[in-house]
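S.K.: Kindly return the folded structure for what I paste below:
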Amino acid sequence: MASVPAVLQSEWTKIRTVSSTTWTLASAFLVTVAIGAALCAVFNASFDDLSTREQLSFDPTFASFSGMILGQLAMVVFGVLVVGTEYSSGMIRTSLAAVPQRGTFIFSKMAVATALALAVGLATSFVSFFIGQALLGDHRTSLGADNVLRAVVGGGLYMGLIALFSMAVATMLRSSMLALGILMPFFFLVSQILAAVPKVKTAARYFPDQAGSKIMQVVPDAMGSAEAPYGPWAGLGIMVLWVLAALAGAYLLIKKRDA
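M.R.: Below you'll find the predicted structure:
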């Protein structure tokens, strides 16, 4: 029986020695920070052109996370590759032969990858915030203002949960291409479009990304975001429920089916 520390060490070695996972994490950081910085500069330059309503609902903290919609896609790719590469390369048989306890194997892999995604997510969130605020000029806020620290830490948690959710989906589907073919359009297009459609936007509020992103807002329903009947922590809780459901599905399937 393989010990949990040994399995964790093995999974850490796998992840850090695969260049694709390193590049996707670097991309998540760079894309989120760069786009957030660019849009904060634009907001500062054009703030006087905004309507009174837009000025009153402007959220400088949330503005710093304007790049998150693309940065989270890199986290999706990271999560999918961590699991999907095992299946596409055929290494899953070798891994399960070395660690017959399938639950130990898959959750050790996810634990290591989630810890790494969370560390990168928190670094991304704090760097995005400080650079964004520097570029917002007189419209900036500070980390010590009400609820700002919660929002910044929440941004890191959000990125970590996106990666974990993607790992669970990839485990259920056993295919990187299929997982990416579902998750990328969903987070980038489907969720955003449905959130703007009157007849379905009520349900779309409870999608993992729509609910989870509320943790990054300091001003409720800021900057044209959809109104929600729950607060920031409740929104993150809804996202956690999605992740737990995906993890349960991944566990049940990997226990019952052949590699």
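
S.K.: From now on I want contacts and neighbour counts done on CA atoms only, so please keep to that.
M.R.: Will do.

S.K.: Show me what the host helix or strand of residue 85 is packed against.
M.R.: Using DSSP states H and E, residue 85 falls within helix 68-89. When contacts are defined as 3 or more Cα pairs under 8 Å, 6 or more residues apart in numbering; DSSP states H and E, helix 68-89 packs onto helix 19-46, helix 102-136, helix 148-173, helix 176-185.

S.K.: Mind doing that once more with 7 Å?
M.R.: Judged by 3 or more Cα pairs under 7 Å, 6 or more residues apart in numbering; DSSP states H and E, the packing partners of helix 68-89 are helix 19-46, helix 148-173, helix 176-185.

S.K.: taking the ones you listed together, which one is wrapped up most tightly?
M.R.: Of the helices and strands packed on helix 68-89, the one with the most neighbours on average (mean count of other Cα atoms under 10 Å) is helix 148-173, at a mean of 25.

S.K.: Now find how far off-centre that helix is within its chain.
M.R.: Offset of helix 148-173 from its chain centre (Cα atoms, centre = their mean, to the nearest Å): 4 Å.

S.K.: by how many degrees do the helix holding residue 85 and helix 148-173 diverge?
M.R.: Here the directions of helix 68-89 and helix 148-173 differ by 30 degrees (axes from the mean of the first three to the mean of the last three Cα atoms, to 10 degrees).

S.K.: Run the chain-centre distance for helix 68-89.
M.R.: Here helix 68-89 is found 11 Å from its chain centre; the criterion is Cα atoms, centre = their mean.

S.K.: can you list contacts of it?
M.R.: 15, 21, 24-25, 27-29, 31-32, 92, 159, 162-164, 166-167, 170-171, 174-176, 179-180, 184 (Cα atoms under 7 Å, 6 or more residues apart in numbering).

S.K.: related to what we said a few turns ago, would you turn the helices and strands packed on helix 68-89 into CSV with distance to residue 129?
M.R.: Conversion of the helices and strands packed on helix 68-89 to CSV gives the following (distance: least, Cα to Cα, whole Å):
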stretch, distance to residue 129
helix 19-46, 8
helix 148-173, 7
helix 176-185, 25
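
S.K.: Relative to residue 63, which of those is closest?
M.R.: Within the helices and strands packed on helix 68-89, the stretch nearest residue 63 is helix 19-46; the backing value is 6.2 Å (Cα to Cα).

S.K.: one more to put side by side:
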Amino acid sequence: MSALAGRTAIVTGASRGIGRGIAERLATDGALVAVHYGSNEKAALETVEIIEGRGGRAFAFRAELGAPDAVDTFYAALDAGLAERGAAREFDILVNNAAASGSGRIHQLTTEVFDRLFAINVKAPLFLVQRGLDRLRDGGRIVNISSAATKHAFPDSVTYAMTKGAVDTMTLALAKELGPRGITVNAVAPGYIATDMNARRRATPEASAALAAMSVFNRIGTPADVADVVGFLVSDDARWITGQYVDATGGTAL
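M.R.: Purely as a prediction, here's the structure:
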């Protein structure tokens, strides 16, 4: 029997990149996966098509996490998608992956970008958890996607790094709060992964080589490298792990 058979998983920002990789992994393990996206419907439907093409189950739903009514829109769209498939409104796994980046260095900051990054990267996951607590089943799993930028200086995007630091702190607090219900809460921190988000950093062969050299494996990570870590954390095998920052950087800067 598949490790996640009979379970429902939500992955935010699952239309591309790490989020798509996570959605594919959880579906392969047997979960019904709710593929959240903010704007790129075509990419989200591609994620669903990939999953279904491999015999998995998934559906896409939209909610702009930076909007004032983000949480209401999110759960209304989720409920509609679950109802269409005759599934219960309760779920077992929430992966807070969606994030915005690109704040720039300290002298480049604007209040508009600052507010947007904190709205999407911090406010949205916190209130998605709050609103979902009455439907997240006991023994459930929450995984927050953090970043290596919280452990290494990252002046190129100081606000982004700050938001991920807040995610790490939220992870600790939620793990303590939800432990009595058997719910684990962990953070997974990718390093440089080959996604659209950091494509500009891989614009030349020399730049790609420099990023690869930061890992002890001398390569840039893939979404599957992160997704497999998440797959473990949401499984029963990880029932005794909570409140942890899991480094998934390929040994960056050791």
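
S.K.: Any idea what the TM-score is?
M.R.: Once superposed, chain against chain, the TM-score is 0.31 (TM-score structural alignment, normalised by the length of the second structure); 133 aligned residues with a Cα RMSD of 5.7 Å.

S.K.: related to what we said a few turns ago, next structured bit after the helix holding residue 85 of the first structure?
M.R.: Moving toward the C-terminus from helix 68-89 of the first structure, the next helix or strand (DSSP H and E) is helix 91-98.

S.K.: And that following helix, what's buried?
M.R.: Using 16 or more other Cα atoms under 10 Å as the test for burial, helix 91-98 of the first structure gives 92, 95.

S.K.: Could you tell me the angle between that helix and helix 102-136?
M.R.: Compare the direction of helix 91-98 of the first structure with that of helix 102-136 by the same axes, to 10 degrees and you get 120 degrees.

S.K.: Distance from the chain centre to helix 91-98 of the first structure, please.
M.R.: Mean-position distance between helix 91-98 of the first structure and its chain equals 28 Å (Cα atoms, centre = their mean).

S.K.: Look through the second structure and tell me its longest strand.
M.R.: As assigned by DSSP state E, the longest strand anywhere in the second structure is strand 136-145.

S.K.: other SSEs contacting it?
M.R.: The contact analysis (3+ Cα pairs under 7 Å, 6+ apart) places strand 136-145 of the second structure against strand 91-96, strand 184-190.

S.K.: Taking strand 184-190 as reference, get the angle to whichever helix or strand comes after that strand.
M.R.: Proceeding N to C from strand 136-145 of the second structure, the next assigned helix or strand is helix 158-178, under DSSP H and E. Helix 158-178 of the second structure runs at 160 degrees relative to strand 184-190, counting by the same axes, to 10 degrees.

S.K.: list the helices and strands helix 158-178 of the second structure packs on?
M.R.: helix 111-118, strand 184-190.

S.K.: Give the buried residues for that helix.
M.R.: By neighbour count on 16+ other Cα under 10 Å, the buried set for helix 158-178 of the second structure is 158-168, 170-172, 174-175, 178.

S.K.: go on, stretch 75-94 of the first structure?
M.R.: If you call a residue buried by 16+ other Cα under 10 Å, then stretch 75-94 of the first structure has these buried ones: 75-87, 92.

S.K.: now do stretch 247-259 of the first structure
M.R.: When burial is assessed from 16+ other Cα under 10 Å, stretch 247-259 of the first structure yields the following buried residues: 247, 250-251, 254.

S.K.: Of those, which belong to strands?
M.R.: Per DSSP E, these never map to strands.

S.K.: Between the residues you listed, which sits nearest residue 131 of the first structure?
M.R.: Nearest to residue 131 of the first structure, judged by Cα to Cα, of these is residue 247 at 34.9 Å.

S.K.: for that closest one, what are its contacts?
M.R.: For residue 247 of the first structure, the contacting residues are residue 168, by Cα under 7 Å, 6+ apart.

S.K.: okay, the angle between the helix holding residue 85 of the first structure and helix 176-185?
M.R.: Counting by the same axes, to 10 degrees, helix 68-89 of the first structure lies at 170 degrees to helix 176-185.

S.K.: before we move on, the earlier item: let me know the closest of the buried residues of stretch 75-94 of the first structure to residue 114 of the first structure.
M.R.: The shortest approach to residue 114 of the first structure among the buried residues of stretch 75-94 of the first structure belongs to residue 79, at 8.3 Å (Cα to Cα).

S.K.: From residue 85 of the first structure, how far off is the closest one?
M.R.: Distance of residue 79 of the first structure to residue 85 of the first structure, computed by Cα to Cα, to the nearest Å: 10 Å.

S.K.: same thing with residue 68 of the first structure?
M.R.: Per Cα to Cα, residue 68 of the first structure is found 25 Å from residue 85 of the first structure.

S.K.: do residue 110 of the first structure as well
M.R.: Separation of residue 110 of the first structure from residue 85 of the first structure (Cα to Cα): 13 Å.

S.K.: next one: residue 241 of the first structure
M.R.: In this view, residue 241 of the first structure and residue 85 of the first structure are 26 Å apart by Cα to Cα.

S.K.: what does residue 203 of the first structure give?
M.R.: 33 Å.

S.K.: What of residue 31 of the first structure?
M.R.: For residue 31 of the first structure, the distance to residue 85 of the first structure - Cα to Cα - is 23 Å.

S.K.: wait, residue 11 of the second structure sits on residue 36?
M.R.: Yes: with contact defined as Cα atoms under 7 Å, residue 11 of the second structure counts as touching residue 36 (6.1 Å).

S.K.: Settle it for me: which of those two has more neighbours?
M.R.: When residue 11 of the second structure and residue 36 are compared on other Cα atoms under 10 Å, the one with more neighbours turns out to be residue 36, at 28 against 23.

S.K.: In a helix, that one, correct?
M.R.: No: per DSSP: H, G, I helix; E, B strand; the rest coil, residue 36 of the second structure lies outside any helix segment and is strand.

S.K.: Compute the distance between it and residue 159 of the second structure, please.
M.R.: According to Cα to Cα, residue 36 of the second structure stands 24 Å off from residue 159 of the second structure.

S.K.: same question, residue 10 of the second structure
M.R.: Applying Cα to Cα, the value for residue 10 of the second structure to residue 159 of the second structure is 26 Å.

S.K.: Repeat that for residue 209 of the second structure.
M.R.: 26 Å.

S.K.: And residue 33 of the second structure, by the same measure?
M.R.: In terms of Cα to Cα, residue 33 of the second structure sits 31 Å off from residue 159 of the second structure.
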